[in-house]
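[1] Let me see the structure of the following:
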Amino acid sequence: MCLEPARIRDAFKYVNTAVSILVFVVGILGNVALLKIISANKSMRSGPNILIGSLALGDLIHIVIDIPVNTYRLIAEDWPFGLVLCKLVPFVQKTSVGITVLSLCALSVDRYRAVVSWNRIKGLGVSAWTAVEIALIWVVSLTLAVPEVLGFDMITMDYKGRHLRICLLHPMQSSHFMQLYKSGKDWWLFGFYFCMPLLWTAIFYTLMARKMLRKNSEALSDHTKQRRDVAKTVFCLVIVFALCWLPLYLSRILKKTIYDQKDPNRCQLLSVFLVLDYFGINMASLNSCINPIALYLVSIRFKRSFKACLCSWRLPLQAVTRDEAQSVLKSRMQDQASENPHQSLDSHDHTCN
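    All right, here's what the predicted structure looks like:
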């Protein structure tokens, strides 16, 4: 019996709890602010921005439902929430990841189409096509998460003299489909939820780069340069996604391929995998709150909009100075002056009214 993994679990209880609290607070504030910025301004309701808003909504649902329950389960070890939440929590988590993955794919296509003026959906208006995209993203994400509802169950076991209730993907699945899902789940998640969006982005951004290189940079219009800047912002979101999820998938795949229960050195190897697994879980949790931060860092206009949004929340509580009022007014006038008929993340007034 390996004793070291138990000590690692006890140590990571406090680390995971601290990270979960951080994700919960920052994630709610950041994603709510992002949704407010997009919804409060008509000029912000462009295709890519609405997709980003949909992504933020998926993250917000995951943060509110999953983070508190998973944190309690880690601390208490027992599962007191019943069968419904046992099935709901992994379902919401997989749905949220699916929304993130498919939204990033849709944003990559949208940026390619915008930069190279590829318009094969001319028959549909931007808002109508975006509504179709978002509906498909949510329906597909919900559908792909259904096996979590079917497979997760509660079991009871005795551990150190305690009678524990545990929520997990049941080791004995009744249907042939669920047996296949359980045996191949790690590879399915790695392939579809990690490799696919990276490959998708690489393909469309390579095509976009080839198209852009054919044009002289001095000959590019201001509008094309703005679209290119937005493409860089979307690419940044994809990189953040990859960095956040790579440790967890790497841990699961390595454990699946090289871990042997009969190996005499398995305890040391299991300890390494467990540390990597907990680190990966924390990094994956951070992805739910980091997108608003990434947008704040890479987008000047979003940074100004976020500050204005915080200012609007603060105004009812305290009087704003003349300098602050003039600063906000100047920001709005600059945004209005820079408006053009083509909407994008970095070319419009993002302030919260």
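[2] C-alpha only now, for contacts and for neighbours.
    Noted.
[3] Doesn't residue 155 belong to a strand?
    Yes - checked against DSSP: H, G, I helix; E, B strand; the rest coil, residue 155 lies within a strand.
[4] isn't it right next to residue 86, touching?
    No - the pair residue 155 and residue 86 fails to qualify as a contact (Cα atoms under 8 Å) at a distance of 10.8 Å.
[5] shared neighbours, these two?
    Shared contacts of residue 155 and residue 86, defined by Cα atoms under 8 Å, 6 or more residues apart in numbering, comprise 167-168.
[6] Neighbour count: those two, which is higher?
    A direct count of neighbours by other Cα atoms under 10 Å for residue 155 and residue 86 places residue 86 higher, at 22 against 14.
[7] And what about that one, helix, strand or coil?
    Using three-state DSSP, the secondary structure recorded for residue 86 is helix.
[8] which ones are touching it?
    If a contact means Cα under 8 Å, 6+ apart, then residue 86 has 152-154, 167-168 as its contacts.
[9] make it 10 Å
    When contacts are counted by Cα atoms under 10 Å, 6 or more residues apart in numbering, residue 86 touches 69, 79-80, 148-149, 152-154, 166-169.
[10] Second chain to compare with the first, below:
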Amino acid sequence: MEMSDWGVTNAENQTVQYCFPNNNLSCTKSIRPESEYIIVYVFVSVTSVFTVFLNLLVIVSISHFKQLHTPTNVLILSLAVADLIAGLILMPVQGMKLIEPCWYFGEIFCSIFPLILYVVVTASLGNLVIISVDRFIAVNDPLRYPLKVTTNRLIVSIVVNWLFSFIYSFYLLYESLLYPERNHSCIGECVLYIRLEYLILDSFVCLVAPCCVIISLYVKICFVANYQAKHFNSVTDKKARSEKKAAKTLGIVVLVYLLCWMPYYLTTLSLGHDENDALLINIMQWIVCMNSLMNPLIYALFYRWFRLSAKYILTLKILEPSSEYFNLFPEEK
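    As a prediction, the model looks like this:
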């Protein structure tokens, strides 16, 4: 876009330009060095593509291979879908907000984007809570786990989780959805304002309460797994070690998620809405989105089945007949 014809100079000799030069209601913007644009756009592009690619591997793996059709993996699949949406939509737009002072996507998407952001991250948190409950039952009562936790029950839980996430997010953001003109004072601005009481409610619903539930469950999981490892026979001990390893891996997923979320809430509750605060909040929201990249990386580090399935997918072996029956757990042969 050619901008040299419509720039102006302020008292500090800093070039100021308009987001939309042909509109009298356009916002102004300060021009940043070209190197900043290049660095941020390259980083955002690489991170977004990598996030989409890794989560597609998770989705294809769990969907294709029969050995991965387990209740726990259904939850991981739901989490990967949320992370995929984050990589496709949230990370590119949120990345542009870090460097672009103007909003070029229109008034409607300015209202819809926060809703997508809140629905996806709230659904991810709900998935993690359900995963924690699933792992607790698996470790605490492994013999009756197949009866208590079935794929159909977890699918119902996932559907309820996504519906709750949408309703809850709409409740928090309904003012910006119904009155989008409040999101900007000039053309090219998109600022989300949420009442302080809603921020406090959101902090409790999406941080305090889930933390209490998840942490208490994982503390119990550790105690139960250690007890089983000491007192049960070798067969049961092998099962207990397997469940403990799965719980530990998913516990790391939960911990990383909370570490990505906490800075955002601490920032939004303590800051106002001036320009510098808005930039800091955008950075915190980007950190939240980065969690969608971390999850598949954790799977790659701790799950051998993910590394094997990714190898089969990337080498196109999944196109072979009966590839869905490939053994992803060779030690069980």
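[11] coming back round to it: show me which pair in the contacts of residue 86 of structure 1 is furthest apart.
    80 and 148 (19.0 Å; Cα to Cα).
[12] Please identify which of the two sits among more neighbours.
    residue 148 (24 against 16).
[13] Hmm, that one is touching residue 85, no?
    No - taking contact to mean Cα atoms under 10 Å, the distance of 11.7 Å between residue 148 of structure 1 and residue 85 leaves them out of contact.
[14] I'd like to know which of the contacts of residue 86 of structure 1 are buried.
    Using 16 or more other Cα atoms under 10 Å as the burial test, the contacts of residue 86 of structure 1 include 69, 79-80, 148-149, 152-154, 166-167, 169 as buried.
[15] burial measure for the aligned residue in structure 1 for residue 154 of structure 2, as a count.
    Residue pairing (TM-score structural alignment): residue 154 of structure 2 is matched to residue 130 of structure 1. Using other Cα under 10 Å, the number of residues around residue 130 of structure 1 comes to 20.
[16] what does stretch 28-43 of structure 1 correspond to over in structure 2?
    Going by TM-score structural alignment: stretch 28-43 of structure 1 matches residues 52-67.
[17] give me the element residue 164 of structure 1 is part of.
    Taking DSSP states H and E as the definition, residue 164 of structure 1 sits inside strand 162-169.
[18] Okay, angle between the helix or strand that comes right after that strand and strand 162-169 too, please.
    Once strand 162-169 of structure 1 ends, the next helix or strand along the chain (criterion: DSSP H and E) is helix 176-190. Relative orientation of helix 176-190 of structure 1 with respect to strand 162-169: 80 degrees, computed using axes from the mean of the first three to the mean of the last three Cα atoms, to 10 degrees.
[19] Can you give the contact residues for helix 176-190 of structure 1?
    Here helix 176-190 of structure 1 makes contact (Cα under 10 Å, 6+ apart) with 94, 97, 147-148, 150-151, 169-173, 175, 191, 193-196, 245-246, 248-250, 252-253, 256.
[20] Toward the C-terminus, what is the element adjacent to that helix?
    helix 196-213.
[21] In the very next helix or strand once past that following helix, which residues are buried?
    Next along the chain after helix 196-213 of structure 1, taking DSSP H and E as the criterion, comes helix 222-258. Within helix 222-258 of structure 1, the residues that count as buried by 16+ other Cα under 10 Å are 223-224, 226-238, 240-242, 244-252, 255.
[22] cool, and stretch 42-51 of structure 2?
    Buried residues in stretch 42-51 of structure 2, counted by 16+ other Cα under 10 Å: 44-45, 47-49, 51.
[23] on average, how far is that stretch from the matching bit in structure 1?
    Plainly put, stretch 42-51 of structure 2 ends up 2.1 Å away from its match in structure 1 on average once the two are laid over each other (mean Cα distance after the TM-score superposition for structure 1).
[24] and that stretch, how far out from the chain's middle?
    15 Å (Cα atoms, centre = their mean, to the nearest Å).
[25] Kindly report the same for stretch 112-120 of structure 2.
    With Cα atoms, centre = their mean as the basis, the distance from the averaged C-alpha position of stretch 112-120 of structure 2 to the chain average is 11 Å.
[26] And stretch 239-248 of structure 1, by the same measure?
    Averaged over its C-alpha atoms, stretch 239-248 of structure 1 has a centre that lies 10 Å from its chain's centre (Cα atoms, centre = their mean).
[27] repeat for stretch 139-156 of structure 2
    On Cα atoms, centre = their mean, the centre of stretch 139-156 of structure 2 falls 25 Å from the chain's centre.
[28] Show me what it is in contact with.
    Counting contacts by Cα under 10 Å, 6+ apart, the residues outside stretch 139-156 of structure 2 that touch it are 69-75, 78, 130-131, 134-138, 157-158, 160-161, 220-225, 228, 236, 239-244, 246-247.
[29] at 6 Å what do you get?
    Identification of contacts with stretch 139-156 of structure 2 by Cα atoms under 6 Å, 6 or more residues apart in numbering yields 71, 138, 243.
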